[in-house]
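Novice: With the sequence up front, the predicted model follows.
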Amino acid sequence: MEIILKQDVPNLGDKDDVVNVRNGYATNFLIPKGMAIMATPSAKKVHEENMRQRAHKEAKVREDAQELAAKLEGIQVQIATKVSSTGKVFGSVNNIQVAEALAAQGLEVDRRNITFPGQDVLREVGVHQAVVKIYRDISASVQVEVTGEE
């Protein structure tokens, strides 16, 4: 029996895959649990149209993400904070402050997508790298300069 999976099923397939399974497995387990639907000709048409629309939306989102990555790449953000005489920051500079600094430059980025390679927060004065993950495999590198307040 041919079915369309509505969710990932271990050892069978991923969501939206069209697979062949035994009749009993489909009618007694997959379909009643809501994991799959029968692959009738009309269901296949609807499935193909949904996949086409999803691919179109995916392409649009990917294009927007690449535009944002191009804008972010090479941007330098300056954050002033209180520092000791040895150059250590009182407290730390975190992704929230970097997101706010980017927003001040007109670039809205979710703070949870900002990471500092090799460290959680910035605790020293100087220029550091921050990686902004925009979309699945699209990310941009931003320079963060931590300076002392006057």
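Specialist: Yes, it's here.

Novice: make it CA atoms for all contacts and neighbour counts henceforth
Specialist: OK.

Novice: show me where the chain has strands.
Specialist: Using DSSP state E, the strands found in the chain span residues 2-5, 18-20, 36-38, 76-81, 88-93, 114-115, 122-124, 126-135, 138-148.

Novice: Would you mark the buried spots in the longest one?
Specialist: By neighbour count, with 16 or more other Cα atoms under 10 Å as the criterion, the buried positions of strand 138-148 are S139, A140, S141, V142, Q143, V144, E145, V146, T147, G148.

Novice: list the helices and strands it packs on?
Specialist: helix 41-72, strand 76-81, strand 126-135 (3 or more Cα pairs under 8 Å, 6 or more residues apart in numbering; DSSP states H and E).

Novice: thought V142 was touching K71?
Specialist: No. V142 is beyond contact range of K71, at 10.2 Å (criterion: Cα atoms under 8 Å).

Novice: In a markdown table: the strands of the chain, plus distance to V61.
Specialist: Formatted as a markdown table, the strands of the chain follow (distance: least, Cα to Cα, whole Å):
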| stretch | distance to V61 |
| --- | --- |
| strand 2-5 | 25 |
| strand 18-20 | 25 |
| strand 36-38 | 28 |
| strand 76-81 | 25 |
| strand 88-93 | 30 |
| strand 114-115 | 19 |
| strand 122-124 | 31 |
| strand 126-135 | 8 |
| strand 138-148 | 11 |
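
Novice: hold the first one in mind and look at this next one:
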Amino acid sequence: MKLILTQQVTGLGEPGDIIEVRDGYGRNYLVPRGFAIKWTRGAEKEIDSIKKARSAREIATVEHAKEVADRLGGLRVQLRTRTGSNGRLFGAVTAADIAEAVRAANGPDLDRRRIEIGNPIKTVGTHRVSVRLHSEVDATIDVNVLEA
């Protein structure tokens, strides 16, 4: 099945890329979740608009990505959330929560789709989260989750 990615999918590509995947993966996962659209000749035009939007908000160069990674490395990110009696959270910390906490700590504006949470954050404490800034540059953030 031929698809056009609308969002970054780790291991597949960037928004606007034309990919070839198995029918079931495309039909049951990528398309319903909005990660991709079916490829048609009319959708080719949409690729250009996706790429223009991506270039406007993306970190363009590797050097700029390294600068942002250095800023993130020296950042102390704290996130306050409601917890139960045993230190477990009500729900989980999301990528949007982390992006907002980075912004509140005077860090750079991060796209929530660039933040990759390995295991769901459901407990109080310090958790390590990776951020894919550029295709060649990744950064890690230590997020300290506190009781509200």
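Specialist: Cool, got the structure. Everything numeric in this text was worked out from a predicted model, so none of it was measured.

Novice: Need the TM-score between these chains.
Specialist: Remark: TM-score between the superposed chains equals 0.57 [TM-score structural alignment, normalised by the length of structure 2]; 92 aligned residues with a Cα RMSD of 2.3 Å.

Novice: What is the most widely separated pair among the buried residues of strand 138-148 of structure 1?
Specialist: Farthest pair in the buried residues of strand 138-148 of structure 1 (Cα to Cα) is S139 and G148. Separation: 28.6 Å.

Novice: top helix in structure 2 by residue count?
Specialist: Criterion DSSP state H: the longest helix present in structure 2 is helix 41-57.

Novice: and for that one, what span of structure 1 is it aligned with?
Specialist: Using TM-score structural alignment, helix 41-57 of structure 2 lines up with nothing in structure 1.

Novice: quick one: buried residues of that helix?
Specialist: Under the neighbour-count criterion of 16+ other Cα under 10 Å, helix 41-57 of structure 2 has I47, I50, R54 buried.

Novice: if we can go back for a sec, just put the helices and strands packed on strand 138-148 of structure 1 in JSON lines and tack on distance to V109 of structure 1 and mean neighbour count.
Specialist: Below are these laid out as JSON lines (distance: least, Cα to Cα, whole Å; neighbours: other Cα atoms under 10 Å):
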{"stretch": "helix 41-72", "distance to V109 of structure 1": "9", "mean neighbour count": "14"}
{"stretch": "strand 76-81", "distance to V109 of structure 1": "13", "mean neighbour count": "17"}
{"stretch": "strand 126-135", "distance to V109 of structure 1": "8", "mean neighbour count": "18"}
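
Novice: Including distance to V89 of structure 1, could the ones you listed go into JSON lines?
Specialist: Shown next, in JSON lines, are those (distance: least, Cα to Cα, whole Å):
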{"stretch": "helix 41-72", "distance to V89 of structure 1": "25"}
{"stretch": "strand 76-81", "distance to V89 of structure 1": "7"}
{"stretch": "strand 126-135", "distance to V89 of structure 1": "10"}
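
Novice: looking at the ones you listed, which is closest to N95 of structure 1?
Specialist: Checking those against N95 of structure 1 by Cα to Cα gives strand 126-135 as the closest, at 8.7 Å.

Novice: The closest one vs structure 2 - mean distance after superposition?
Specialist: By mean Cα distance after the TM-score superposition for structure 1, the fitted strand 126-135 of structure 1 averages 0.4 Å away from its aligned residues in structure 2.
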